[in-house]
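# This is a predicted model, with the sequence first.
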Amino acid sequence: MSTLVDRPHTALLVIDVQNGVVQHAYDRDRVVGNIAALVDRARAAGVEVVWVQHRSEELPTGSEQWQYVPELARRDDEALVHKAYGDSFEETDLESVLATRGVGRLVVTGAQTDACIRSTLHGAITRGYDATLVADAHTTEDLSAYGAPAPEQVIAHTNLYWRYHSAPGRTAGTVDTADVDFAAPVPA
């Protein structure tokens, strides 16, 4: 269990699934479909869905690139966290949003695997959260022209190391979309 006191609830984090972020992402349609299915299942189970939205020079606030993809629609009563750094906790209100809702366990989805997903996972675990990555519900673009591995390798590597990640009093791990059960504790 998380090291956060009185935080028994789980939240689904949907990180940066914005037009400009996933436009050229690896396996985009399947990943977005998996995230949409998780959003529906979380809502049906009464689990908080928290949306995280990045802004930058390439993603100016209000632009088409900044908007979430049309396949995903946030409800007005669902939290929206705006960020400017990779770690979704850094200089945002994410911590207070989660504290208000009693959340100590995070189920993480979104983009980009090698940037905001990894940063947020590490930011969560160091802040005392349990953090489970949905192995088939995150993606990245092909940055191999800059020396990075192919996107499928980036995703596989992230899944591999997060599956075995640990910290005192906290759980990490991965789970596939089909195996996420919001009615039960998230498997680690």
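Alright, I've got the coordinates.

# hey, let's count contacts and neighbours off CA atoms from now on
Fine.

# How many neighbouring residues does residue 33 have?
Using other C-alpha atoms under 10 Å, residue 33 has 14 other residues around it.

# what does the one 4 residues further on give?
By the measure other C-alpha under 10 Å, the count of residues near residue 37 is 15.

# Find the helix or strand that it is a member of.
Residue 37 is located in helix 28-44, with elements delineated by DSSP states H and E.

# What is the subsequent helix or strand relative to that helix?
Helices and strands here follow DSSP H and E; after helix 28-44, the next one along the chain is strand 48-54.

# re earlier: just the buried residues of the helix holding residue 37, please?
28, 31-32, 34-36, 38-39, 41-42 (16 or more other C-alpha atoms under 10 Å).

# who does that helix touch, helix- and strand-wise?
Contact here means 3 or more C-alpha pairs under 8 Å, 6 or more residues apart in numbering; DSSP states H and E; on that basis helix 28-44 packs against strand 9-15, strand 48-54, strand 130-139.

# can you rerun that using 6 Å?
In terms of contacts (3 or more C-alpha pairs under 6 Å, 6 or more residues apart in numbering; DSSP states H and E), helix 28-44 is packed against strand 130-139.

# next up, a second structure to put side by side with the first:
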Amino acid sequence: MKLLYSFLILFIIAFNVNAQEPKKTQATVLIDKLSWESLPITCNYALVLKETDSVSNELVKLGKPVAAELLTAIKSPEKSAAIHVILTRIYEPKKGGLGTVYIYKCKEPVGWHYVYNGLTWQWLTEGGDSISQPEIDKIYQYWYNKIILHKKGHLDKYEVIFERLRAEDEVQYPCEK
């Protein structure tokens, strides 16, 4: 009889532990796979964002019902740019388009800034892809206002961003000869 009770107790514990594990949604599984590699960029006389990433394309197909899950993950630096592109493709497909500002130090290229619908991130020869925390905060607030609060947001136009980036780069990458 003790054996039966022991088995019953173990069964109940095991069942409760498994029942408490949240099931991942299809969107969550896809979001977990997002990374810098979700932004395939190629060079055709200029840098071009190709919309060929299968994970990103699947999230775009799922559309607005997964927007809140995307918003939750947008603060992750390795996912934020990809999620911004996905949300732009879902909500503002006419605002896409990749802009590029090359970064020079003493006339030598050291990387470039990407600009996509008001967001900037960079690729450097020493360090690869990165995004600043203020940029992540800016797009989080933009999408939070749009998705959760249903308010219009504002992101700077490309020309304004390009001018700001060039001025910042002159300070950050001075030519010291």
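Nice, thanks for sending it over. Everything numeric here is computed off the predicted structure, so don't read it as measured data.

# Just give the TM-score of the two.
Laid over one another, the chains give 0.30 as their TM-score (TM-score structural alignment, normalised by the length of structure 2), with 81 aligned residues with a C-alpha RMSD of 4.7 Å.

# Between strand 130-139 and the helix holding residue 37 of structure 1, find me the angle.
Here the directions of helix 28-44 of structure 1 and strand 130-139 differ by 140 degrees (axes from the mean of the first three to the mean of the last three C-alpha atoms, to 10 degrees).

# residues making contact with helix 28-44 of structure 1?
Contact with helix 28-44 of structure 1 is made by residue 137, as judged by C-alpha atoms under 6 Å, 6 or more residues apart in numbering.

# Strands along structure 2, start to end?
Read by DSSP state E, structure 2 holds these strands, from start to end of the chain: 41-43, 47-49, 98-105, 108-116, 119-124, 128-130.

# Any buried residues in the last one, and which?
For strand 128-130 of structure 2, the neighbour count (16+ other C-alpha under 10 Å) marks 129-130 as buried.

# quick one: contacts of it?
The list of residues contacting strand 128-130 of structure 2 from outside it, by C-alpha under 6 Å, 6+ apart, reads 121-123.

# and residue 131 of structure 1, what is it in contact with?
Residues near residue 131 of structure 1 by C-alpha under 6 Å, 6+ apart: 106, 172.

# Next one: it from residue 125 of structure 1, what distance?
6 Å (C-alpha to C-alpha, to the nearest Å).

# Same question for residue 31 of structure 1.
Separation of residue 31 of structure 1 from residue 125 of structure 1 (C-alpha to C-alpha) stands at 24 Å.

# on that earlier part again, out of the strands of structure 2, flag the one nearest residue 68 of structure 2.
Shortest distance between residue 68 of structure 2 and the strands of structure 2, using C-alpha to C-alpha, is found for strand 119-124: 19.1 Å.

# neighbouring contacts of that closest one?
110-114, 129-131.

# Tell me the one among those residues nearest to residue 172 of structure 2.
Nearest to residue 172 of structure 2 among these: residue 110, at 11.7 Å, using C-alpha to C-alpha.

# okay, now that closest one: neighbour count?
15.

# Residue 52 is in contact with residue 81 of structure 1, correct?
Yes: assessed by C-alpha atoms under 6 Å, residue 81 of structure 1 is found in contact with residue 52 at 4.7 Å.

# Same drill for the two, tell me which one is more crowded.
Neighbour totals were compared for residue 81 of structure 1 and residue 52, and residue 52 leads with 22 against 18 (other C-alpha under 10 Å).

# distance of that one from residue 153 of structure 1?
25 Å.

# now residue 105 of structure 1
The span separating residue 105 of structure 1 from residue 153 of structure 1 equals 27 Å under the rule C-alpha to C-alpha.

# Who has more neighbours out of the two?
More neighbours sit around residue 105 than around the other of residue 105 of structure 1 and residue 153, counting by other C-alpha under 10 Å; the figures are 28 against 11.

# and the more buried one, what element?
Using DSSP H and E, residue 105 of structure 1 falls within strand 103-111.

# List the buried residues for whatever helix or strand comes next after that strand?
For strand 103-111 of structure 1, the following helix or strand on the C-terminal side (DSSP H and E) is helix 118-126. Buried positions in helix 118-126 of structure 1, judged by neighbour count with 16+ other C-alpha under 10 Å: 118-125.
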